[in-house]
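Asks: no FASTA, just this:
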């Protein structure tokens, strides 16, 4: 159990899910409220292997997880600073679908992620009508802790960027996950950017630019269409909407 679990009541009438990775732009099914905001006490890092979405068992990709800040402070990380607030979004799942969504998430998050609860702080300016209470909201979050076998720990940023650039899984290229996260975070708030994510994104863009110089026109055209599709999908998911079916979701977060 996370140390954050003891800071909030055990039971509340509403079920909220916090997403800090792909859930930001690829919502879970059956939600009726989407609230931007942040949690504290954690650091977001691309230190979780992905064998099922952005990589394969033979060649795992990399997705984000949350690191307890006190544990992270003991490590040697090339990105030696991190914002106090980890920004993301919280989704309220409709009451009649909570059990279904929990079961679905448990199945989808088997690749190294475990359940935790943490206080979620809504961003300033969120309409109070959308909130169940004043102050933090108790939210479920999936975290790949250092004890799980998919946890990679600190990595050289350039080597990590090269790994992300070359990785590909059933849900698509690993680099699209990275760029989608960067774009989605930047859209949440003026302070929601993440230096770790931005630096990796810039490094991967530089690798992609170099590869484009060395590739033919057909390859460049395919890359352009891929990025255009990703941008359209990301912008569409920033609106409140209720997902119609679990089967319609290509990928539910590692929450990646």
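Replies: Thanks, I have it. On a predicted model such as this, the values are computed, not experimentally measured, just so you know.

Asks: from here on, just use CA atoms for contacts and neighbour counts.
Replies: Fine.

Asks: who's in contact with residue 233?
Replies: For residue 233, the contact set (CA atoms under 8 Å, 6 or more residues apart in numbering) comprises residue 25.

Asks: shouldn't it be within a strand?
Replies: No: applying DSSP: H, G, I helix; E, B strand; the rest coil, one finds residue 233 to be helix, outside a strand.

Asks: quick one: it from residue 60, how far?
Replies: 24 Å (CA to CA, to the nearest Å).

Asks: do the same with residue 102
Replies: Residue 102 is 25 Å from residue 60, by CA to CA.

Asks: which one of these two has more residues nearby?
Replies: residue 60 (22 against 15; other CA atoms under 10 Å).

Asks: ok, the residue nearest to the more buried one when sequence neighbours are not counted - how many residues close by?
Replies: Nearest residue to residue 60 in three dimensions, chain neighbours excluded: residue 51, at 4.7 Å (CA to CA, 6 or more residues apart in numbering). Using other CA under 10 Å, residue 51 has 21 neighbouring residues.

Asks: ranges for the helices of the stretch 101-250 of the chain?
Replies: Secondary structure of the stretch 101-250 of the chain (DSSP state H, counting those that start in this stretch): helices at 157-166, 174-188, 195-214, 217-236.

Asks: of all those, which lies closest to residue 123?
Replies: helix 174-188 (8.9 Å; CA to CA).

Asks: what's the angle from the closest one to helix 195-214?
Replies: 130 degrees (axes from the mean of the first three to the mean of the last three CA atoms, to 10 degrees).

Asks: give the contact list for residue 193.
Replies: By CA under 8 Å, 6+ apart, the contact list for residue 193 reads 87, 182, 185-186.

Asks: residue 135 too?
Replies: By CA under 8 Å, 6+ apart, the contact set of residue 135 is 121-122.

Asks: please repeat the previous calculation with a cut-off of 7 Å.
Replies: Applying CA atoms under 7 Å, 6 or more residues apart in numbering, we find residue 135 in contact with residue 121.

Asks: let's bring in a second one:
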């Protein structure tokens, strides 16, 4: 057994448990609506055009960032999964596949919404020293990036909208202003795309579409312009 980030793990890097110990996982992001034992990692982009998914950071680190949002809630909402001892290895192997891209093991207390006693849960976190960590980004640019990103797990837009829905359904207090703001921006972008107001460039920002006709010298050319 070795200790990593204050967590005792075995030779395979799995959390140490005894046969009579319960194993709990704190699920945030897509783990709120996707059970940890049934799915692999959420790839919502490609290596050359990575998508965006959420992680957790320490408040002291967040306070040092030039974030577009001037406040952050004290509570992180999510779902706790109880894993029985006989399934620990199986679930840990799934999570290794899902979270191996720079995520590290940590423990955190989980406070059930019903007010019952806290539960010690394992959580995978992509810390700021992770190569995949992006940091703050202009909200509009971030929404545009999410709108055009896609990977083996599907559309990045679906991840964002599912996250908003899952958070809103956990509790009357669990909605996240940042996630909702991004979702609203995404819906507005897609409405503009459907109405033909903007063009989609997979490698760059959205471009406005001009609806003005080009002035030409002949009637025939004017008619062709109008058809286009």
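Replies: Structure's in. What do you need? Keep in mind that this is a model prediction, so the values were computed, not measured.

Asks: any idea what the TM-score is?
Replies: Overlay of the two chains. TM-score (TM-score structural alignment, normalised by the length of the second structure): 0.75; 183 aligned residues with a CA RMSD of 2.2 Å.

Asks: ok, back up a step: of the contacts of residue 193 of the first structure, which is the most crowded?
Replies: Within the contacts of residue 193 of the first structure, residue 87 tops the neighbour count with 30 neighbours, counted by other CA under 10 Å.

Asks: which residue in the second structure lines up with that residue?
Replies: For residue 87 of the first structure, the aligned position in the second structure is residue 77, judged by TM-score structural alignment.

Asks: how near is the residue nearest to that match when sequence neighbours are not counted to residue 126 of the second structure?
Replies: The spatially closest residue to residue 77 of the second structure, leaving aside those adjacent along the chain, is residue 174, at 6.1 Å (CA to CA, 6+ apart). According to CA to CA, residue 174 of the second structure and residue 126 of the second structure sit 22 Å apart.

Asks: higher neighbour count, the two?
Replies: Set residue 174 of the second structure next to residue 126 and count neighbours by other CA under 10 Å: residue 126 wins out with 20 against 17.

Asks: which position in the first structure pairs with that one?
Replies: Checking with TM-score structural alignment, residue 126 of the second structure has residue 144 as its match.

Asks: show me where the stretch 51-200 of the first structure has strands.
Replies: Assigned by DSSP state E, counting those that start in this stretch, the stretch 51-200 of the first structure shows strands spanning 61-68, 85-93, 114-122, 137-143, 168-169, 172-173.

Asks: equivalent range in the second structure for the third one?
Replies: The aligned range for strand 114-122 of the first structure in the second structure is 104-112, by TM-score structural alignment.

Asks: how near is the counterpart of residue 163 of the first structure in the second structure to residue 189 of the second structure?
Replies: With TM-score structural alignment as the criterion, the equivalent of residue 163 of the first structure in the second structure is residue 145. Between residue 145 of the second structure and residue 189 of the second structure the distance is 11 Å, computed by CA to CA.

Asks: neighbour-wise, which of those two wins?
Replies: Neighbours per residue, other CA under 10 Å: of residue 145 of the second structure and residue 189, the larger number sits with residue 145, 23 against 20.

Asks: OK, contacts around the closest residue to that one other than its chain neighbours?
Replies: Excluding the flanking residues, the one nearest residue 145 of the second structure by CA to CA, 6+ apart is residue 51, at 7.4 Å. If you count contacts by CA under 7 Å, 6+ apart, residue 51 of the second structure has them with 44-45, 146, 149-150, 156.

Asks: what about residue 51 of the second structure, distance to residue 181 of the second structure?
Replies: Relative to residue 181 of the second structure, and taking CA to CA, residue 51 of the second structure is found at 18 Å.

Asks: tabulate the contacts of residue 51 of the second structure (CSV), appending distance to residue 227 of the second structure and neighbour count.
Replies: Listed next are the contacts of residue 51 of the second structure as CSV, based on distance: CA to CA, whole Å; neighbours: other CA atoms under 10 Å:
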residue, distance to residue 227 of the second structure, neighbour count
44, 38, 22
45, 37, 21
146, 33, 25
149, 32, 20
150, 33, 22
156, 35, 25
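
Asks: ok, so of the residues you listed, who is nearest residue 99 of the second structure?
Replies: The closest of these, once distances to residue 99 of the second structure are taken by CA to CA, is residue 44, at 13.3 Å.

Asks: aligned partner of the closest one in the first structure?
Replies: Here residue 44 of the second structure is matched to residue 54 in the first structure, going by TM-score structural alignment.

Asks: so how many other residues sit close to the residue nearest to its match when sequence neighbours are not counted?
Replies: Closest residue in space to residue 54 of the first structure, ignoring its immediate chain neighbours: residue 169 at 4.1 Å, by CA to CA, 6+ apart. Residues near residue 169 of the first structure, counting by other CA under 10 Å, number 18.

Asks: isn't residue 169 of the first structure right next to residue 57, touching?
Replies: No: the pair residue 169 of the first structure / residue 57 is not scored as a contact, 9.5 Å apart, by CA atoms under 7 Å.
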